[in-house]
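Peer 1: Fold the following and give me the result.
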Amino acid sequence: MVQAIKPNGTLRFVTIGSWAPVNIPAHKVRVRNRDGVYLPAIITSIPPHFMTAEQKKAVPKISDMAIDVGATSAEEVKNQFKIDIGAPVVPDVRFEYLDHRDVMLGKAFDNRIGTACLADTLRELDGQDLDVDIVASLSAQEEVGERGAQVTVKKIQPDLSIVFEGPPADDTFSPEYMIQTGMKRGPMLRDRDTSIIVNPRFQKYVLDRAGAKGIKAQRAVRTGGGNDGAVINLYSGAPTIVLGIPVRYAHTPYSYVAFEDYVSALKLTVDVLKSLNAEVIGRF
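Peer 2: Sure thing, here's the model as predicted:
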């Protein structure tokens, strides 16, 4: 988000959510002006010709970065580009499906991929006779305090909950025995992170369903991260699981998701929801 407009026409900004400063410089972004038009821009960086030896080694600070929309003065930014303080900024990345690898490349899969899986779950179950009522919700601002989920859970008051996530994959840097969110290994069912310990009986039920149906799945015990399931537990006490579709390079402008992981997550969710009734839920 734009925090201030500098005299030279560049924009000081703050990040929303969890961004690592090393992933930000020199990337393309788009800034929304007061007319709703997204203008192309670049995150500034000092050319290597002008860097000191210390600057080349140092981790950049967000407070030292800026956004350049191609202007030369604050007046130009405000009057011609029509950009105000508070303007939203997003990475300028196009979604691609790479069919030769069966992977998707794009931005914000945490949690666009969960949103897509939620929508497809509703499509798959549309018109079917179920023993439970399905309510779907999208909650904003999970990255800055699970604020939207607090409103959602109070309105829905669920008896049971499945939280879709786009968790960071760990298969490109972890030893094999520690890989718990690997790409093309199926959806991840998280046992624990810093915000939640999931319902163990519901977790086992879903994992057993995956095994019986031959759907690949993996489970994870995390020492970091959080999700909206924590809010559901806090405000409703409903048995909750976290079903994640692994995202390589989450919280950067470019991420990979394997389409087969997406399909597996969808199949598993649909199967579980079809199998539920009051008696089954009562056992959790």
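Peer 1: C-alpha only now, for contacts and for neighbours.
Peer 2: OK.
Peer 1: Can you show me the strands along this structure?
Peer 2: Per DSSP state E, the chain carries strands over the ranges 2-5, 11-13, 28-32, 38-43, 67-68, 89-91, 96-98, 103-106, 161-165, 188-192, 218-221, 240-244, 255-258.
Peer 1: deepest of those, which one?
Peer 2: Highest mean neighbour count of these: strand 240-244, a mean of 27 (counted as mean count of other Cα atoms under 10 Å).
Peer 1: Now do that strand against strand 161-165: the angle between them, please.
Peer 2: For strand 240-244 against strand 161-165, the angle by axes from the mean of the first three to the mean of the last three Cα atoms, to 10 degrees is 20 degrees.
Peer 1: what's next to strand 240-244, contact-wise?
Peer 2: 114, 160-167, 187-190, 198-199, 202-203, 229, 232-233, 265 (Cα atoms under 8 Å, 6 or more residues apart in numbering).
Peer 1: for comparison, sequence B:
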Amino acid sequence: MSKINNDLLKKLLETFGPSGNEEAIRDVIREEIKGYVDEIKVDALGNLIGIKKGQGKKIMVAGHMDEIGIMVTNIDENGFIRFTSIGGVSPFTELYQRVIFADGTLGVVGMEKLDDMKDLTLSKMFIDIGAGSKEEALKKVNVGDVACFYGPFVQNDDYIMSKALDDRIGCYIAIEALKALKNCPNEVYFVFTVQEEVGLRGARTAAYGIDPDMGIAIDVTSTGDTPKCKPMDMKMGSGAAIKVKDNSVLAHPEVKKLMIETAKENNIPYQLEVLEAGGTDSGAIHITRSGVPSGVISVPCRYVHSPAEMVSVKDVESAIELLCKVLEK
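Peer 2: Sure thing, here's the model as predicted:
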């Protein structure tokens, strides 16, 4: 029987929060953790930090609150909206998808006529909110406004599908571990970071302020288990992933060893992750100040950076247990 808190997960996944616009999701998480930590603060960049005090080492656990999105750059005379990306938005993923603005305004992404689809770029695309003129569009949307994918939370047995699993699932894992943590000798800083999707910015400033002895990021990773995909030894449903490397970090040998030994001791299913592209908050944490030994617990995720990202409940539960056991060591 799944122990997933669907109500919390739905709330986290469906809350609006593209990079630089994390206010609403920060309020949701703050409300959820306030009874479980000794201190809560928000730093200058907007990172939410919940502190569980202890006498041991300072450990920073980071999950990013932000999601990819788009920003309005121009509205034409007929009310069609031109846009740029916030984070890694593919034109092929975006095409004919619905997007939602902070006030609930919905639009669909369309494109100009193209003779060859390989020529598709964001500059050839627009958002249609059903406005008949620029004046009508301006009543709802202005230049500089941001939107995210519209992809509601769905659970089908072991599978969860939604927009923003990258990285609200990491936030969920951190929240559930925070609640479950009982005998922790260490001082743990649970940091829900901002602006990860545009360059790991929140994690960099938060780590500088905390100056931790160890860093652990919780994020998603790609899989190699769909037909004719790029080979990768990573499967949905086979357990939490312990990162070896990605483009932003080579996991610290001692942190990686600690995670692997902890998983083995507690019979927690795990996989080893070598990701050839992308990065996580650990990429910023490990090179802060004079260096921070860092690692990552990842959740295998299909269709990353789409409105229908998909993860396994089993992997989420493994990640929560692994994080708890590592922090209690």
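Peer 1: Any idea what the TM-score is?
Peer 2: Put the two chains on top of each other and the TM-score (TM-score structural alignment, normalised by the length of structure 1) is 0.86; 258 aligned residues with a Cα RMSD of 1.7 Å.
Peer 1: sorry, back to before: the strands of structure 1: which one's closest to Leu130 of structure 1?
Peer 2: When these are compared by Cα to Cα, strand 161-165 sits nearest Leu130 of structure 1, at 15.9 Å.
Peer 1: which residues in structure 2 does that closest one match up with?
Peer 2: Mapped onto structure 2 using TM-score structural alignment, strand 161-165 of structure 1 spans residues 215-219.
Peer 1: Alignment lookup: Val90 of structure 1 to structure 2.
Peer 2: Checking with TM-score structural alignment, Val90 of structure 1 has Cys148 as its match.
Peer 1: Okay, that match and Glu94 of structure 2: tell me how far apart.
Peer 2: 10 Å (Cα to Cα, to the nearest Å).
Peer 1: Can you verify my assumption that the match of Val90 of structure 1 contacts Phe83?
Peer 2: No: applying Cα atoms under 8 Å, one finds Cys148 of structure 2 not in contact with Phe83, separated by 11.8 Å.
Peer 1: Phe202 of structure 1 pairs with which position in structure 2?
Peer 2: Using TM-score structural alignment, Phe202 of structure 1 lines up with Val255 in structure 2.
Peer 1: Return the residues in contact with its match.
Peer 2: Pro293, Ser294, Gly295.
Peer 1: can you rerun that using 6 Å?
Peer 2: Going by Cα atoms under 6 Å, 6 or more residues apart in numbering, Val255 of structure 2 touches Gly295.
Peer 1: Which parts of structure 1 are helices?
Peer 2: For structure 1, the helices defined by DSSP state H occupy 53-57, 74-79, 109-125, 147-156, 200-213, 229-235, 259-275, 278-282.
Peer 1: between these, which gets nearest to Ala20 of structure 1?
Peer 2: Per Cα to Cα, nearest to Ala20 of structure 1 of these: helix 109-125, 15.1 Å.
Peer 1: give me every residue that touches Arg32 of structure 1.
Peer 2: Applying Cα under 6 Å, 6+ apart, the residues contacting Arg32 of structure 1 are Tyr38, Ala87, Pro88.
Peer 1: Roughly how far does the counterpart of the first one in structure 2 sit from Val146 of structure 2?
Peer 2: For Tyr38 of structure 1, the aligned residue in structure 2 is Gly104 (criterion: TM-score structural alignment). Gly104 of structure 2 sits 11 Å away from Val146 of structure 2, going by Cα to Cα.
Peer 1: quick one on the thing from earlier: isn't the match of Val90 of structure 1 right next to Val72, touching?
Peer 2: No: if you go by Cα atoms under 6 Å, Cys148 of structure 2 and Val72 don't touch, sitting 11.5 Å apart.
Peer 1: Would you quantify the distance from Arg192 of structure 1 to Gly226 of structure 1?
Peer 2: 9 Å.
Peer 1: Let me have the helices of structure 1 in JSON lines, extended by distance to Ser139 of structure 1.
Peer 2: Shown next, in JSON lines, are those (distance: least, Cα to Cα, whole Å):
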{"stretch": "helix 53-57", "distance to Ser139 of structure 1": "39"}
{"stretch": "helix 74-79", "distance to Ser139 of structure 1": "32"}
{"stretch": "helix 109-125", "distance to Ser139 of structure 1": "10"}
{"stretch": "helix 147-156", "distance to Ser139 of structure 1": "5"}
{"stretch": "helix 200-213", "distance to Ser139 of structure 1": "22"}
{"stretch": "helix 229-235", "distance to Ser139 of structure 1": "11"}
{"stretch": "helix 259-275", "distance to Ser139 of structure 1": "19"}
{"stretch": "helix 278-282", "distance to Ser139 of structure 1": "24"}
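Peer 1: closest to Asn8 of structure 1 out of those helices?
Peer 2: Nearest to Asn8 of structure 1, of all these, is helix 74-79, at 6.2 Å by Cα to Cα.
Peer 1: Name the residues of that closest one that are buried.
Peer 2: Buried residues in helix 74-79 of structure 1, counted by 16 or more other Cα atoms under 10 Å: Ala74, Glu75, Glu76, Val77, Lys78.
Peer 1: Same question for stretch 111-128 of structure 1.
Peer 2: For stretch 111-128 of structure 1, using 16+ other Cα under 10 Å, the buried residues are Asn111, Ile113, Gly114, Thr115, Cys117, Leu118, Asp120, Thr121.
Peer 1: Give me the nearest residue to the spatially most central residue of structure 1, chain neighbours excluded.
Peer 2: In structure 1, the centroid-proximal residue (Cα atoms, centre = their mean) is Asp110; its distance is 1.4 Å. Leaving aside its chain neighbours, Asp110 of structure 1 sits nearest to Gly166 (4.2 Å; criterion: Cα to Cα, 6 or more residues apart in numbering).
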